[in-house]
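Engineer: Quick check, what structure comes out for this input:
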Amino acid sequence: MPSPDRPRSTFAAAKGWVDPLVVLIVAVLVLGLLVPATGTFADVLAVVRTCAIVLLFFLYGARMPTREVVDGLRNWRLQGSMLGATYVLLPVLGLLVQLLPDAVLAPELRTGVLYLSLLPSTVQSSVVFTSVARGNVAAAITGATISNVAGIVLTPLLVGVLMTATSGPLGGSLSGILLQLLLPFVVGQVLQPWVGGWVRAHAPLTRTTDRATILLVAYTSVSQATVSGAWDHLTAVALVVLVAVCAVVLAVVLVVTWWGGKRLGLDRADRAALVMVGSTKSLATGLPMAAVLFSPAVAAGVALPVIVFHQLQLATCAVVARRVARVE
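Structural biologist: From the prediction side, this is the model:
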């Protein structure tokens, strides 16, 4: 499932370490804090947000060639390692973060870190960084695509199993998952042979849809949380601790995937792909899906770790990719 961090913005991040999308998200977060939507305007935005999420996941399905996913399964050792890093290693780390006491990291932020750990990989960012690292780009494309296809089912399933067990009921809706996420994606895949070529040829359309949906979800989630008072206990210290926790999680994944790939007998190019796909998480999937899976107050708290980790992964992987490129 392609994420919004396209090659152009990703290369910019590799040089300047600041993703323009993150700047826009921060801007709408501030707007949601200072000028939250209320009344009829809030009701209209909620409907528009639902329609945007449905369109987003339909386009995900429509632009993703099914044959690419099937062909990529042949390299089972590398693809299995990527899926293992995304849906086993990172969720385990997310669960370990839940052991931190409330005095260290607030419960809603711990919930957000766990949710972050359950998301699929990015596509564009991981592919571009694999290329910078002189890695197996074809395997990265396939691995990230498989991760995102699986994420349509696995992420809501893991949220239901792991997050309900650790955090209690989170306000999600099974009908919302089916109607807003899975059904549009399936319809897109069914129509892909006929409309996929046109959708892929009009990248600006999908890029605009991705970013507009993310910004809309970010504003409405924060706006609803502001109105409900969900931010009353959030402090600067809590944000610093959150950044530190996300940095530790990312560092562990980078080390484990690089050296674990060596133990599995993967060559340098495959290890580079494993590191870049296995360590990144999709902002494009994370924010819209959170709006469906959680109640508004929970969704706002969950969004913050996703945004923080996204910026950290861009900055860190830019450095790591260049260092891996020098490894023989």
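Engineer: Please count neighbours and contacts with C-alpha atoms only from this point.
Structural biologist: OK.
Engineer: three-state assignment of V306?
Structural biologist: Classification of V306 into helix, strand or coil gives helix, according to DSSP: H, G, I helix; E, B strand; the rest coil.
Engineer: Could you give the number of residues near it?
Structural biologist: Neighbouring residues of V306 were enumerated by other CA atoms under 10 Å; the total is 25.
Engineer: show me the contacts for the residue nearest to the spatial centre of the chain.
Structural biologist: Centroid check for the chain by CA atoms, centre = their mean gives S282 as the closest residue, at 2.0 Å. Contacts for S282 (CA atoms under 8 Å, 6 or more residues apart in numbering) come out as 3, 119-123, 310.
Engineer: before we go on, could you also do this sequence so I can check it against the first one:
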Amino acid sequence: MMARLKTLFDPLVRLLLLAIVLASIVPVTGENRAIARVISDCAIFLLFLLNGLRLPRQQVLKGIRNARFLLPLIVWVFGVMGLAGWGLSRIGEGVLPSTVALGLLFLGLLPSTVQSATAYSSIAGGNVAASVVAAAVINMLGVFITAPLLSLAAGGDVGIDLAGLQRIALILLLPFAIGQLLQTRLGDIIASNRAFISWADRGAISIAVYVAFSAAVEQGLWTLVSLPAWGWLAALIGVFLSLGFAGSWLAGGALRLERGDRIAFLFAGAQKSIALGAPLATVLFPPATAGLVLLPVLAYHLLQMIISAPIAQRLNPSGEYS
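Structural biologist: The predicted structure follows:
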């Protein structure tokens, strides 16, 4: 119980909840919307620049060679979870606003978290090195393949035109590439200022969520989603969580992974990244649409953190971290 309460006070969770509350009370409207969009784009640019600076290329290359662990995980994260998201979105179309239902598909196609998946893998006594590398590689892949997979799976509901591709290239790929190029020069500075970088990450994600939710609130977010629809969304997210955590654990067993690798597979396979989800939604969708698409992602992110703590402690009752 204490672990769950502690999770609710995680800095990113608090900032996301604050962003949603502020967007509901004082949303960005009118002429200020364009200024807020520019600020959000700059924050996302900074986020991916920092990601490029702190992701060691040597770790990525080393992780790619562990094909027995990495390849099934990639298939699970983007293939199996993507199909689950597609199936739940089809169910959601009958009981949820169409844009919220689309968010379930978007959620399924997102890559793993990096920080929390690694942290919980460590608490559970898993293979932390494999977890770090796998999450890093999958996030890098997610920048390139989540959007095309979403466009393919959603059919006519999501079309990525030239302007959309340019935004992805300029706001996500370009800063990441610059960060990788400057890594040898600035990597040590980034490593020695982890606390500041961590808060910069959280701030960028929260700004993207605030801007997206402001537009959604202006369009009537809290009246568009009825009370029964909230109940259906909670139920579908619950099913998604069960599939993610139970399925990834069983998949790791079916692959006959060693226990440490199986634990790493569990958290990297079940957790979904708000760090990529929020920026990518604001790039792919108009602001009002992005806020609704992010509803399932935000709900899943909060709940995955709440249930991950007791699961990790159950897997490692000794309490000795990796």
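Engineer: quick one on the thing from earlier: counterpart of the residue nearest to the centre of structure 1 in structure 2?
Structural biologist: Residue correspondence to structure 2 (TM-score structural alignment): S282 of structure 1 is matched to S273.
Engineer: Nearest residue to its match in space, please, no chain neighbours.
Structural biologist: Taking CA to CA, 6 or more residues apart in numbering, and ignoring the residues beside it in sequence, S273 of structure 2 has T113 as its nearest neighbour in space, at 4.3 Å.
Engineer: pretty sure that neighbour contacts A275?
Structural biologist: Yes: at 7.5 Å, T113 of structure 2 counts as touching A275 under the criterion of CA atoms under 8 Å.
Engineer: returning to that earlier point: so the residue nearest to S273 of structure 2: helix, strand or coil?
Structural biologist: Under three-state DSSP, the three-state class of T113 of structure 2 is coil.
Engineer: and the aligned partner of it in structure 1, how many residues sit next to it?
Structural biologist: Matched across to structure 1, T113 of structure 2 falls on T122, judged by TM-score structural alignment. The local packing of T122 of structure 1 (other CA under 10 Å) involves 30 other residues.
Engineer: and the gap between T122 of structure 1 and G172 of structure 1?
Structural biologist: T122 of structure 1 is 24 Å from G172 of structure 1, where distance means CA to CA, to the nearest Å.
Engineer: Count the neighbours of R8 of structure 1 for me.
Structural biologist: That count, for R8 of structure 1 with other CA under 10 Å as the rule, works out to 12.
Engineer: Tell me the counterpart of it in structure 2.
Structural biologist: If you follow R8 of structure 1 across to structure 2 using TM-score structural alignment, you land on a gap.
Engineer: Looking at structure 2 now, which of the contacts of S282 of structure 1 still hold up?
Structural biologist: Contacts from the contacts of S282 of structure 1 that recur in structure 2, judged by both residues aligned by TM-score structural alignment, their matches' CA atoms under 8 Å, are 119-123, 310.
Engineer: of all those residues, which comes closest to P20 of structure 1?
Structural biologist: Using CA to CA, H310 is the member of these that sits closest to P20 of structure 1, with 11.9 Å.
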